[in-house]
Structure formats: C-alpha cells, structure tokens
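Trainee: What follows is a protein structure lacking sequence information:
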C-alpha cells in the first residue's frame, strides 16, 4: 500500500537550535518532529484533531537516525511524514527531514491515545483511525 498521501511541513531553523559548532543540535530535531506532527494532526477535522490532543495522546517511542549535519540557514527544512503502522491503540508516524534529495535525518514516532481523565491508554476512535489510515504506507525509514 505505498504511494498514499504524505504530509509535508516546512520547518524553520532557529538560531538557538545550533550547538557551538554551528550545527543543529540533535535535541532540536525532536522539536522539529513535534512541530511537524502537530501540524499534521491538526489536518484532521478540527474536532477530531482537537480530540487527539484534548482527549489525550502520549509519545511511546522516538527513533532518529542522523544522516547529515544540518547547519543554520534562513530557508526552512522540509519534513515529510506518513503513517507506517496503525493499530487499535497505537499509531507510528515516519519522517524524512530533507531538502530535495539531501536527507538530514529519518525518524519514527509511536504514539498512543491516552485518556488523561481516567489515567490510562484508550483505543483510537473511528475518526482517528480513518484520518491516519489515509496516510498509511508500508515503510520505515528510521529502521534502515
């Protein structure tokens, strides 16, 4: 099932993201992925996107493979993302951080919907499953 929809986010690079060597710090990449993920999830119908955050979700796992150093510049970097796994209580989102053919990092985040009111994991709603299903592809760049 490849070639489905992907979401693309243009992420600005901030001066404060750099380390003393002028290279974007590895921790900044986690913030970039979070920004991209929030932008992606808010593409759900407004009430559904709200629900995923309001009713709760937690990050279960992050994997990042750094491929090339990213230095500060004025142009944003592109973060392309899709859903690589979708189960009843988890969703895995894969990413490529790139400029055209130049890949800076590949990554994956596993998220679980969480009911903060009850203090326990919950299942994805039908609306969440439908939304994430539109972006489902069988691939995992962070594994390679």
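Mentor: Happy to help now that I have it. Predicted model only: the values in this text are computed from it and were never measured.
Trainee: From here on, just use CA atoms for contacts and neighbour counts.
Mentor: Fine.
Trainee: I'd like the distance between residue 45 and residue 39.
Mentor: 12 Å (C-alpha to C-alpha, to the nearest Å).
Trainee: Which one's more surrounded, the two?
Mentor: Shown here are residue 45 and residue 39; by other C-alpha atoms under 10 Å, residue 39 has more neighbours (16 against 13).
Trainee: Included below, for side-by-side comparison, is a second structure:
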C-alpha cells in the first residue's frame, strides 16, 4: 500500500434500543459489544461470494475485544454511526477498529481481533487470498482503541 493511497472505511448506522440503557439512562457498556457485532457483520457481509465469503461461511472467531468509552451515549431515535477500518492484517488474523460517533463527537473507540476458523477440523486456518484482498481495501494502520 502506498503512503498516498486513500483507504476506504465502512460506516454502519446502528439504532439505539430502549433496552440498551442502564439505570442511569445511558447506553450500557455491554450494549456496545452488540453494536460492534452488528456493524462487523454488516461490514463483512460486503465480502461477496466471489471475493471469498468463507470468513463467515467456513467460520471465524473473535479473539479479542478492546473498548475505550469516551463519553456517555443516551437513548435517542436517531442511529449512531459506527465507522470501521482494518488496523492490522496478518496471515491468520484481522483487527477491525471502530469509532462510535456522531460527526466529531466520539462516544467510544474499539478494536476486535478475529481469526478465520475451520469448525470441521476444530482449528484456526489462514486467511484466503480473497479474504486478504477484501480486508486490504479497508486497511489503515490507525488504531482506534488506544
């Protein structure tokens, strides 16, 4: 990747549910994991069958989550934007970073490390060339959760 190559980011607009709030009226920290999962599934489903959808079809697992809460998010009718990009791509893992935000207002930053997994064999596998090509389109070494 060239230094002057602009990389794509993916945005998902996630609704905030009444049940996501805690007793203080703010979105509960556990709800963020569900938001990130929804966003991640929406992002990875962009990987068309011709580009190697095996990441979901053949299996993948979450290896690690990191979330940094930056400000309180309260219930409202408008969805919150979750911007995503790939911050690290290895032969057998991909790190997807997120910014949960409204414009310049960032509520949380996060990172999820995922690994492709062969459930039939019961072991991790390497990313396919098609999966690598898909994730490379969103590669940006900027970590979000740090």
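Mentor: Perfect, thanks for sending it. Keep in mind that what you see is a predicted model, and the values were worked out from it rather than measured.
Trainee: need the contact list for the aligned partner of residue 107 of structure 1 in structure 2.
Mentor: Using TM-score structural alignment, the equivalent of residue 107 of structure 1 in structure 2 is residue 110. Taking C-alpha atoms under 8 Å, 6 or more residues apart in numbering as the criterion, residue 110 of structure 2 is in contact with 65-68, 97-99, 144-145.
Trainee: among the residues you listed, which ones are buried?
Mentor: Buried by 16 or more other C-alpha atoms under 10 Å: 65, 67, 97-99, 144-145, out of those.
Trainee: nearest to residue 23 of structure 2, of those residues?
Mentor: Nearest to residue 23 of structure 2 among these: residue 67, at 20.8 Å, using C-alpha to C-alpha.
Trainee: Contact partners for that closest one?
Mentor: Here residue 67 of structure 2 is in contact with 108-111, 145 (criterion: C-alpha under 8 Å, 6+ apart).
Trainee: okay, now residue 19 of structure 1: neighbour count?
Mentor: 14.
Trainee: Equivalent analysis for residue 59 of structure 2, please.
Mentor: A count of nearby residues for residue 59 of structure 2, using other C-alpha under 10 Å, gives 16.
Trainee: Including distance to residue 76 of structure 2, could the contacts of residue 110 of structure 2 go into JSON lines?
Mentor: Shown next, in JSON lines, are those (distance: C-alpha to C-alpha, whole Å):
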{"residue": "65", "distance to residue 76 of structure 2": "26"}
{"residue": "66", "distance to residue 76 of structure 2": "25"}
{"residue": "67", "distance to residue 76 of structure 2": "22"}
{"residue": "68", "distance to residue 76 of structure 2": "21"}
{"residue": "97", "distance to residue 76 of structure 2": "24"}
{"residue": "98", "distance to residue 76 of structure 2": "21"}
{"residue": "99", "distance to residue 76 of structure 2": "18"}
{"residue": "144", "distance to residue 76 of structure 2": "25"}
{"residue": "145", "distance to residue 76 of structure 2": "25"}
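Trainee: what two of the residues you listed are the furthest from one another?
Mentor: Between any two of these (C-alpha to C-alpha), the greatest distance is 13.6 Å, for 65 and 99.
Trainee: What does residue 7 of structure 1 correspond to in structure 2?
Mentor: Per TM-score structural alignment, residue 7 of structure 1 is aligned with residue 10.
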